[in-house]
Structure formats: structure tokens, C-alpha cells
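pasted the sequence and its predicted model underneath.
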Amino acid sequence: MTVSARLEETKNAILKRVSAKPRVGVVLGSGLGPFADTLEGLQKISYSELPHLPASRVLGHAGNLCFGKARGVEVVCMQGRAHFYEGHSLDSVVHGVRTMARLGVSAVLLTNAVGGLVPTWGVGDLMVVSDHLNLTGQNVLIGPNDESLGTRFPEMSEAYDPELRSIAHQIAKDKGITLREGIYAGLSGPCFETPAEVRMLQILGAHVAGMSTVQECIALRHMRVRVGALSCITNVAGGTEGNPPNHLEVEETARAKRGELQTMLEGWIEAAGRLS
């Protein structure tokens, strides 16, 4: 079955359950899922009830497709994502965001929990992604190109939409939130980085490291959907002496930053909903 055919099956299954016409899509990373529960008129569909949507087995990823409104804007949220390191194919990993595109969203806001690579940045800092390094050794577009999705050679010079980034900075300024900007290094995981890998990433110019987002961004830009990405630094990449990183630390930090993250997302969704 082609990618397009799988997307149509998922889309049709959704439309039998909800009549929403979302304008903005949001992907909620580790520990960030509770944002979806704040949507007005919330309707949830478990990934397990939809064809071709893989369920995540990682703590902090509930596995629901959520529909509702934020600041009056129709939204579809992925409450958790599947990861390549879980053994899913890349087509499966990006099926959720591709489905959002098929539902008609004009922009998708990706969130993620990351390890920080800048010594002067702290755990709990937020960063808007300006660019990425695809260090996974994979690309979801390898193989025959589906022309109904996009061109064979998608242009990626502005993968993370400049207007969405500017909007994020204005929201942060208005709300008194410190917002960094930088480059996301995408790794396959599931191992946290070694100290040598951290030094390599710093030399390459990355500011944070994570195990998601990159393939989603590639798939969305292939389908000509605007992309914004917001990272929450939940641990120090590579750990510090006597304090190795762990997933519980990721969850705890994300929980502590939910207030700021909700403020950022609500404002971002409202502004993104006005973009053409």
C-alpha cells in the first residue's frame, strides 16, 4: 500500500469520528502531553483505534489524537509520538504529522524534550529551533517519491519557518519568558550521548540534542506545511560528573515548565492560525 493510500485510510477513519477542520497541528513530546487536555471541546481518539498510527511505548507519550480549540483556533494535537528507536519504520514515525497535513493544517508546531549542549544554558530553558542537523543516518524520503505528497528534492533552507520563529520570540517577550534560539541535533537514540559525542555536537554547532523532530520536519516540508519547533531543555547532554541523564529527569523538568510551555503554545497557535 502506498503512503497516500495509508494516509487516506487514516484520514477517513478520523472523519468518521470527528467533524473538526483543524487549522494548526501540535506534536507534544515527552512530558508535554497534558497541554492537549486543556483544549476546548476536547475529543480524543486513541492511536490504537486508527489504522497505521503506531502507539508509543515510551513514558510520557499517551498515544491520543486530540481535537479541540485553543484561543478559538481549531487544533489537532498528537499527545505523544512514536520514535524510530522503538523499532518503527520512519514512514510510521511520521505518519501522524503527514495525517495532520492531509487534514488540512497550514502549520505544525513540534515540541520536544532535549539535552542541552551550551554550558551557559540551564535545565528548564526553552529554545525555538532555527535549524537542524540530521545525524540519524536516515531520511524518511529515501525510496520512490510520492508526487502527490511533494517534490523529489524538497528545499530545506528555511525548514523551521522564520515567521513562526519571530512570533515565538514576540510571545516570549510579551510574557516575560526567556526563549533561546538554536540548532537541534537529531540522533537516533535510545542511548543518551557519550561525552565524546557531546563534544562532537558542540563542534558541529548544535545547541541541543534530541531523538525526534527531524524526520517529522522533513516529512512536513515535503508536503509544504509550515513548521515551528519548541524545545525544552530537560537534562544536560552527556550528564555531569556523578549525575548521568535519565528519562525520569526529562519527565520532571517538562512537568515543571508546563505553565510557560502552555503560555507559549497558546499564543503560538493563535498566531499560526492566522497565517496563510
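Sure, I can see it. Numbering: from 1, shown residues only.

from here on, contacts and neighbour counts on C-alpha atoms
Will do.

show me what contacts the closest residue to residue 124 other than its chain neighbours?
Spatial nearest neighbour of residue 124, excluding adjacent residues (Cα to Cα, 6 or more residues apart in numbering): residue 233 at 5.3 Å. The contact partners of residue 233, taken as Cα atoms under 8 Å, 6 or more residues apart in numbering, are 113, 114, 115, 116, 122, 123, 124, 125, 126, 127, 208.

another one to put next to it:
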Amino acid sequence: MLNQIYDTCEFIKNKTNFIPEYGIILGSGLGDFAEDIKIEFTLPYEEIPNFPVSTVSGHKGALLFGTVGTKKVMAMQGRFHYYEGYDMKQVTFPVRVMKHLGITKLIVSNASGGVNSNYKVGSIVIITNHINMMPEHPLRGANDERMGPRFVNMSEPYSHHMIAKVKEIAKTNNIEVKEGVYVALQGPTYETLSEYKMIKNIGGDCVGMSTVPEVIVARHMDLETFGISVITDMGNEENIETVSHAEVLKAAKMAEPNVRLLIRELIKLY
């Protein structure tokens, strides 16, 4: 894998000559954050050696390089999911590439289903912790110490400093934000009512099909990480909302302006 990372990084460096500080993964319905980046280079996934190609509607499939304020960033317009048929090493490969290109901080965003009764469709949730229920672990197999330690300390998967900064930004801009624990399931089916009940019972506040493998690999490589989620549907003990991917994208779009502001100001100020 390390040789593949080097090959991919060499290709990207030759195309861009760009050293980013921040990496950003833009999830479902949040791809328009690209408008907040002064873009210098765009590389479609299909042109990048060793990169998977996103197959999900709403994921545009390109690496963007540019600036937000004075900070150099690279952003993934669309991520890769285990349910698409990729293994976890493929799903998380771009995070390793971003690290080797120079990033020290990673921001991940997603759309998720809510089980916390304090949430509603359109709620913005700062992810404070997660529960990994994916059927494959991204660090399974032989460990290469050049990429990170065999056993990873996950006591602070999401940066307390970045969380505090975003809460300050939200308060200053009168944006309501929630906090919560994100549960990662395989997908691609949305959850049953019984699964929503299980998620609540084990301590989850919201549920989705991404993010956690990326964060595990980010922490493996000692990247400071921040996660944010938009609640796009709700499931509670009495009923479950009918949901489709189109409705998920629509709900994410509702919250997108505020999410964009929070991410933009975090990058500028931290």
C-alpha cells in the first residue's frame, strides 16, 4: 500500500505542486462547499492512479486543491463506501494520500439518521465520538509502522480543541448545533425501526454508513480530526420516517449553508 500511496502522491504533486494543511471529505449533499474554496486545481478521481471512483449520486468524484482564507486545503468531492464493494483499505486510501501530501488536520462531513429525540430533520450535529459496527476494520492485517502504530489510541477520535472552536463559531453566528455519538453501519439499506432502537440503546445519537473508517485511519496517522453530520431523517421508538436518497440530499441541502459557514470559519481560525 505504501508504494501505491507514493505513486499516487507523486502523480498529484506533479499535477499541482501543492502542499495542503487541511483535508476535507464532503459527504452527501455537502459538495457545494467547493464554492467556498478558491480552487487552483481539480483532479477527477478517474484520472488519479490507484484511486477508487465514487458510484453514489450526489458525490461528484474529484479532488480539489485551493485556499480558504489563507489556509491551503484539499477536498474530496465525494467519498467511498464499503457498501459500494470496496474493501476498507480502498475506502480509506484517500485519507492516507492526504496525509502524505502534507495535511495535519482532517474535517469529515456526512448525512445521517437521527435517534436522539432532541434532533430533527436538518439538525447539525458535532460528532463527539463514534461506535464502529462496520463488518471490516480498516487496520486489519499486517501493520506498517511507517504509517502508524499497531494499536491506536482512540481516547480522542474527534479533536476537543476543534469541537470547542466550532461551538464558539456557532454561538457567534447564532447557529444551533447539537452534539452526539455517530454509529457506523455497513448499509446500503436504511435502518429498520428495530435497528434504530438498538442504536439508541447502545448509546448512539445518529447513524450512517461512512466516516468512522476514515477517522480510524486518520488517528492511525495522528491527524487531528473534526466530524460534522446533518440529520436527514428520524427514527424513534414509535415510528420511522419513509426515506429515500433524494430526500436525504434535499434535507442535507437545507442545512448546507450553515455547515459551510462552520467549516469555513474553523479552517480560517484554527
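Okay, I see it. Quantities reported herein were computed from a predicted structural model and do not represent experimental measurements.

using the three-state scheme, assign the residue nearest to residue 124 of structure 1.
strand (DSSP: H, G, I helix; E, B strand; the rest coil).

any idea how far it lies from residue 191 of structure 1?
To residue 191 of structure 1, residue 233 of structure 1 is 17 Å away according to Cα to Cα, to the nearest Å.

do residue 35 of structure 1 as well
Between residue 35 of structure 1 and residue 191 of structure 1 the distance is 27 Å, computed by Cα to Cα.

among these two, which residue is more densely surrounded?
Counting neighbours by other Cα atoms under 10 Å for residue 35 of structure 1 and for residue 191 shows that residue 35 has the greater number, 18 against 10.

can you classify the more buried one by secondary structure?
helix.

counterpart of it over in structure 2?
With TM-score structural alignment defining the correspondence, residue 35 of structure 1 maps onto residue 33 in structure 2.

same thing with residue 174 of structure 1?
Under the alignment (TM-score structural alignment), residue 174 of structure 1 pairs with residue 172 of structure 2.

what about that match, how many neighbours?
9.

residues contacting residue 188 of structure 1?
Neighbouring residues of residue 188 of structure 1 by Cα under 8 Å, 6+ apart: 84, 85, 135, 136, 137, 211, 212.

by neighbours, which of those wins?
residue 212 (28 neighbours).

what does it align to in structure 2?
So, by TM-score structural alignment, residue 212 of structure 1 is matched to residue 210.

that match belongs to a helix?
No. Counting by three-state DSSP, residue 210 of structure 2 is not part of a helix but coil.

and the gap between it and residue 204 of structure 2?
15 Å.

follow-up on the earlier one: identify the residue nearest the match of residue 35 of structure 1 in space, chain neighbours excluded?
Per Cα to Cα, 6+ apart, closest to residue 33 of structure 2 is residue 260, 5.8 Å.

tell me which element the residue nearest to the spatial centre of structure 1 is part of?
Nearest to the mean C-alpha position of structure 1, counting by Cα atoms, centre = their mean, stands residue 110 at 2.7 Å. Element membership of residue 110 of structure 1 [criterion: DSSP states H and E] is strand 107-116.

where in structure 2 does that strand align, residue-wise?
Using TM-score structural alignment, strand 107-116 of structure 1 lines up with residues 105-114 of structure 2.

tell me where structure 2 has helices.
Here structure 2 has its helices, by DSSP state H, at 2-16, 88-101, 160-172, 193-201, 212-220, 245-269.

quick revisit: next, work out how far apart the match of residue 212 of structure 1 and residue 7 of structure 2 are.
26 Å.

one more: residue 112 of structure 2?
34 Å.

of those two, give the one with the bigger neighbour count.
residue 112 (28 against 16).

right, and that one touches residue 207 too?
Yes. The pair residue 112 of structure 2 / residue 207 is scored as a contact, 5.3 Å apart, by Cα atoms under 8 Å.

and the strand holding residue 110 of structure 1 with helix 195-204, angle?
Strand 107-116 of structure 1 and helix 195-204 are oriented at 130 degrees to each other (axes from the mean of the first three to the mean of the last three Cα atoms, to 10 degrees).

for strand 107-116 of structure 1, give me the average deviation versus structure 2.
By mean Cα distance after the TM-score superposition for structure 1, the fitted strand 107-116 of structure 1 averages 0.4 Å away from its aligned residues in structure 2.

show me what that strand is packed up against.
strand 24-28, strand 208-210, strand 226-236 (3 or more Cα pairs under 8 Å, 6 or more residues apart in numbering; DSSP states H and E).

can you redo the ones you listed as CSV with distance to residue 159 of structure 1?
CSV is the format used below for these (distance: least, Cα to Cα, whole Å):
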stretch, distance to residue 159 of structure 1
strand 24-28, 16
strand 208-210, 17
strand 226-236, 7
